[in-house]
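> Let's see this in three dimensions:
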Amino acid sequence: MSSSDGTVRPDFESVFRAEYGRTVAALIRRFGFEVAEDAVGEALVVALERWPVEGVPPNPGGWLTTTAHRKALDRLRRSEVGSRKESEASYLGSLPVEPLPDDGVVEDDRLRLVFTCCHPALALEARVALTLRLVGGLTVQEIARAFLVPERTLAQRITRAKKKIADAHIPYRVPSAEDLPGRLAGVLHVLYLVFNEGYLATAGSDVRDELALEAVRLTRVLHSLVPAEPEVTGLLALQLLTLARRPARVVDGALVPLDAQDRSRWDAALIAEGHALVRSCLEIGQPGPFQIQAAVAAVHTDAATFADTDWSQIVALYDQLLVVAPSPVVALNRAVAVGELDGPVVALRLVDSLELTDYADWHATRGELLRRLGRASEAASALERAAELTANEAQGTFLARRLAALPE
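All right, here's what the predicted structure looks like:
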């Protein structure tokens, strides 16, 4: 959030970002998406004008909600399309919200909004954009920049998604207890994609920290709303344990592989929190994909050195992951762990059986195994292909250095 002179007010911005989703969610039921967003935007402008002079109120969220509510009413009264908005608001207000008193689900407007934004009827790209905009409070400009798409394209994507919600009468509610597990998986997938794009961007610079941190914040919100759901806990643990390694992961513009990272730079507080979350998942005893991935991350962060890593445990966890969520990428990660346990010959045979020829990490993994086997020429070809397939600058720099270090 910037003032009129262009200076940034980080204290206010953090408050606005934290309260935006809560405030929009509170207004959508009565006023609909468009009026709710506009009213909250106007309330934020008033806050930016008044709070520097009067101070941040004791309950900033309540202040913003009250102010936005008044702005919404004013907008409806003076708008030429007020009757249409009232009709939309009436539709949203009439939607049934199924109470779920016996399964630990917390009724909360933000939770309804998350499930609406991540409804399976919407395209995945639209789900991601809507979640970041309405729940996370990111601007269209911020989201477009994060995903390297034109601002106009992103705005159109959000507009179409909101129109589809209205046209298809997608309900503004938490799914029934019976449907919750399947729908929750879709929400977690969106948050997982947002985190991954922030932690290792598909293209451009190495990371977009603000996107990864936003995914963690949204997952924390979801975890506070449905604390009994182990896969939510698992995703939060996975994010924290992954983010903990961030300070040692990129040095001088190049990715640093796990075996070369300075582990003293890992964030001990995030690791401790992540481990505690993994332990709580183990106590529940209902393993799912995110919990298993979090357990893998816990094993890595539990090792004082790369040599201390319990690779047999990691292979066993990947075996379990292949049962609950089989994919070629999981098989590739398992092959890397097998390479540390049984050697590069065994691992290369597993990697070659996958034939992920359009996947940069597959070629990079083959190149590393071939390098360890002393097959420099083949390693060079694999690393060159990996470099061609990646658009991430930090990964490209790492691959170029690996190539340069190969013997002639």
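> drop to CA atoms for contacts and neighbour counts, all remaining ones
Will do.
> how about the helices of the stretch 51-200 of the chain, start to end?
Remark: helices assigned in the stretch 51-200 of the chain by DSSP state H, counting those that start in this stretch are 60-78, 82-94, 109-117, 124-130, 140-146, 151-167, 180-199.
> Let's have those helices in a markdown table, adding distance to residue 294 and mean neighbour count.
Converted to a markdown table, the helices of the stretch 51-200 of the chain look like this (distance: least, C-alpha to C-alpha, whole Å; neighbours: other C-alpha atoms under 10 Å):
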| stretch | distance to residue 294 | mean neighbour count |
| --- | --- | --- |
| helix 60-78 | 33 | 18 |
| helix 82-94 | 38 | 16 |
| helix 109-117 | 23 | 24 |
| helix 124-130 | 22 | 22 |
| helix 140-146 | 25 | 18 |
| helix 151-167 | 32 | 16 |
| helix 180-199 | 12 | 19 |
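> Go through those helices and name the closest to residue 226.
Of all these, helix 109-117 sits nearest to residue 226, with 8.9 Å by C-alpha to C-alpha.
> so which of the helices of the stretch 51-200 of the chain comes closest to residue 284?
helix 180-199 (15.6 Å).
> circling back: make TSV from the helices of the stretch 51-200 of the chain and add distance to residue 12 to it.
Below are the helices of the stretch 51-200 of the chain laid out as TSV (distance: least, C-alpha to C-alpha, whole Å):
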stretch	distance to residue 12
helix 60-78	10
helix 82-94	30
helix 109-117	21
helix 124-130	23
helix 140-146	17
helix 151-167	25
helix 180-199	23
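> To residue 301, which of these lies closest?
For the helices of the stretch 51-200 of the chain, the distance to residue 301 is smallest for helix 180-199, at 16.9 Å, taking C-alpha to C-alpha.
> between the closest one and helix 109-117, how many degrees?
When axes from the mean of the first three to the mean of the last three C-alpha atoms, to 10 degrees is applied, the directions of helix 180-199 and helix 109-117 differ by 80 degrees.
> what does helix 180-199 contact?
114-115, 118-120, 124, 127-128, 146-147, 174-175, 206-216, 218-219, 232, 235, 239, 243 (C-alpha atoms under 8 Å, 6 or more residues apart in numbering).
> and with 7 Å instead?
115, 118, 128, 207, 208, 209, 211, 212, 215, 219 (C-alpha atoms under 7 Å, 6 or more residues apart in numbering).
> Stretch 360-376 too?
344, 348, 351, 356, 378-380, 382-383, 385-386, 389-390, 406-407.
> switch the cut-off to 8 Å
Contacts of stretch 360-376 (C-alpha under 8 Å, 6+ apart): 332, 336, 344-345, 347-348, 351-352, 355-357, 378-383, 385-390, 399, 406-408.
> still on that earlier bit, list buried residues within the contacts of helix 180-199.
Taking 16 or more other C-alpha atoms under 10 Å as the criterion, what is buried in these is 115, 118, 128, 207, 208, 209, 211, 212, 215, 219.
> Now the second one, please; I'll put the structures next to each other:
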Amino acid sequence: MNHGVAALSGPAVAQALTRAHHEEWARLVAGLTRRFGDLDVAEEATAEAFVAAAERWPREGVPPHPGGWLATTATRKAIDRLRRESQREAKHLLARIGHDDAPPEPTGPVEDDRLRLLFTCCHPALAPEARVALTLRLLGGLTVAEIARAFLVRETTMARRITRAKARIKAARIPYRVPGAEDVRARLDGVLTVVYLIFNEGYLTGAGDDPVRADLTDEAIRLGRLLRTLLPADGEVAGLLALMLLTDARRAARVSDTGELVTLDEQDRGAWDRTLIAEGAALVRERVAAVAAGGDPAGRHQLQAAISLVHTEAPSARDTDWFTVAALYGRLVQLDPSPVVRLNRAVAVAEVDGPGAGLAEVDRLADVLDGYHAFHAARADLLRRLGRGGESRAAYDRAIGLTGNPAERAYLTRRRGQLVP
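You can find the predicted model right below:
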């Protein structure tokens, strides 16, 4: 074993590889994109660096600075690939990066590779769904299968979408930089959507052994803070950051010691992070004051943050102001009448008007949400409350079959087992 490397067992090496992938993937892809100006080169070189690590670290040990080792290896892989290319463009790029005095490409006002890549992936030349998918792949490090689940589409469909998006960026010569002030608004909604989906995938992962991926939630919040620095007066930026902070504040209470999901009404509120709650609440109140003073009306992220604050400020689940929650969801549906938002509103309606009223709202979404596990979980709970045990059991079965999160599956299985025969 080489001097200076960590001697670890097989499982420990696997853990080190997983941790490095979570921590370094986005940084490597973004850094290589800045240097080489090619998303395919950046992504494939990064992937090859992790393959090399998987082969060498078990034999040679984990290097003391895994990120540096991966960056060096990925850079060499990128240069090797370009040397194998016959295109004139690849040879020109190699010649340019070989000279230290070559002028750097303009990158924009924010010196953060990942944020620049985020705006590149969210260029208006790309379709909205392509912007989100590409950024989740390149910055979030999510697999194509994970992204497909987030969009409720086939994996092959998502793979083609990502490939086409990268090709479009290359063909249109979309620049790798944070846009100027006049262009920010055109891209901001897509950027915020991307950041929130990254956060959601980390807060309750769609698949895998880990029910929560703190690396993704932390990365989303970091990107949210950077956006807040870049656009301090934008209400939706503040709203999204507030929403993520208030939600992440409950992370420690989200999963039990036995690995089971703990729903909001059962969580130990004493375990919530009060520092994050205070920061998120201050942002919400700032936006409420701005709207009251004649500012722009609250957007969807601000409304979601306000809903989260109502839940967070309730001393207990039974003290939740469901009338306010339902009213806020009503305003949100007017801005974003998506099936998932309507599902969440139906759950609030059930708390105000009873499970029968909520179930009627939920059932109207059957055609569009049949493949969504949360739809069947909501139906199962409402049917249980109505005493319709057989139908509730069938809905729990469907929800369990659709979820890939182990903590959520454990929770749904327990709830199904509590049904009266």
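> Give me the TM-score for this pair.
With the length set by TM-score structural alignment, normalised by the length of the first structure, the two chains reach a TM-score of 0.73; 380 aligned residues with a C-alpha RMSD of 4.8 Å.
> ok, back up a step: can you put the buried ones among the contacts of helix 180-199 of the first structure in CSV and add distance to residue 265 of the first structure?
What follows is these, written out as CSV (distance: C-alpha to C-alpha, whole Å):
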residue, distance to residue 265 of the first structure
115, 37
118, 36
128, 31
207, 17
208, 19
209, 17
211, 21
212, 18
215, 22
219, 24
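> What is the most widely separated pair among those residues?
Within those, two members stand farthest from each other by C-alpha to C-alpha: 115 and 207, at 27.4 Å.
> which secondary structure element contains residue 345 of the first structure?
Assessed by DSSP states H and E, residue 345 of the first structure sits inside helix 344-352.
> After superposing, tell me the mean distance of that helix to the second structure.
On superposition with the second structure, the mean distance recorded for helix 344-352 of the first structure (mean C-alpha distance after the TM-score superposition for the first structure) is 2.0 Å.
> which residues in the second structure does that helix match up with?
Aligning helix 344-352 of the first structure against the second structure (TM-score structural alignment) gives residues 355-363.
> do you know how far residue 305 of the second structure is from residue 245 of the second structure?
Residue 305 of the second structure sits 9 Å away from residue 245 of the second structure, going by C-alpha to C-alpha, to the nearest Å.
> for residue 269 of the second structure, same thing?
If you go by C-alpha to C-alpha, the gap between residue 269 of the second structure and residue 245 of the second structure works out to 15 Å.
> Which of the two has more residues huddled nearby?
residue 245 (26 against 20; other C-alpha atoms under 10 Å).
> State the distance from that one to residue 272 of the second structure.
11 Å.
> Would you mind finding the match for residue 190 of the second structure in the first structure?
By TM-score structural alignment, residue 190 of the second structure lines up with residue 186.
> What of residue 389 of the second structure?
In the first structure, residue 389 of the second structure lands on residue 376 (TM-score structural alignment).
> where along the stretch 301-408 of the first structure do the strands fall?
391-392 (DSSP state E, counting those that start in this stretch).
> How are the helices of it distributed by residue range?
In the stretch 301-408 of the first structure, the helices defined using DSSP H, counting those that start in this stretch lie at 311-324, 328-342, 344-352, 360-372, 376-389, 393-404.
> out of those, nearest to residue 25 of the first structure?
Once those are compared by C-alpha to C-alpha, helix 311-324 is nearest, at 33.9 Å.
> coming back round to it: comparing the helices of the stretch 301-408 of the first structure, which comes out most buried?
helix 360-372 (a mean of 22; mean count of other C-alpha atoms under 10 Å).
> With the second structure overlaid, report how far that helix is off on average.
Helix 360-372 of the first structure sits 1.6 Å off on average (mean C-alpha distance after the TM-score superposition for the first structure).
> Which strands and helices lie in contact with the helix holding residue 345 of the first structure?
With contacts taken as 3 or more C-alpha pairs under 8 Å, 6 or more residues apart in numbering; DSSP states H and E, helix 344-352 of the first structure sits against helix 328-342, helix 360-372.
> now the ones you listed as JSON lines including distance to residue 76 of the first structure?
Below are those laid out as JSON lines (distance: least, C-alpha to C-alpha, whole Å):
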{"stretch": "helix 328-342", "distance to residue 76 of the first structure": "51"}
{"stretch": "helix 360-372", "distance to residue 76 of the first structure": "52"}
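> of all these, which lies closest to residue 8 of the first structure?
For residue 8 of the first structure, the closest of these is helix 360-372, at 38.6 Å, according to C-alpha to C-alpha.
> Distance from that closest one to the middle of the chain?
27 Å (C-alpha atoms, centre = their mean, to the nearest Å).
> That one vs helix 376-389, what angle?
With the same axes, to 10 degrees applied, the angle from helix 360-372 of the first structure to helix 376-389 works out at 160 degrees.
> wait, what's in contact with the aligned partner of residue 229 of the first structure in the second structure?
If you follow residue 229 of the first structure across to the second structure using TM-score structural alignment, you land on residue 234. Listed by C-alpha under 8 Å, 6+ apart, the contact set of residue 234 of the second structure reads residue 228.
> Next secondary structure element downstream of the helix or strand where residue 239 of the second structure lies?
Using DSSP H and E, residue 239 of the second structure sits within helix 235-248. Downstream of helix 235-248 of the second structure, the next assigned helix or strand under DSSP H and E is helix 274-292.
> Direction-wise, compare that next one with helix 235-248 and give the angle.
Following the same axes, to 10 degrees, one obtains 150 degrees for the angle between helix 274-292 of the second structure and helix 235-248.
> Name the residues of helix 274-292 of the second structure that are buried.
Buried, per 16+ other C-alpha under 10 Å, within helix 274-292 of the second structure: 276, 277, 280, 281, 283, 284, 287, 288, 290.
> Which position in the first structure pairs with the last one?
Looking back up the chat, that one is residue 290 of the second structure. Residue 290 of the second structure maps onto residue 284 in the first structure, by TM-score structural alignment.
> how near is residue 73 of the second structure to residue 332 of the second structure?
In this structure, residue 73 of the second structure and residue 332 of the second structure are 47 Å apart, going by C-alpha to C-alpha.
> swap that for residue 168 of the second structure, sorry
Separation of residue 168 of the second structure from residue 332 of the second structure (C-alpha to C-alpha): 33 Å.
> and if you look at residue 306 of the second structure?
11 Å.
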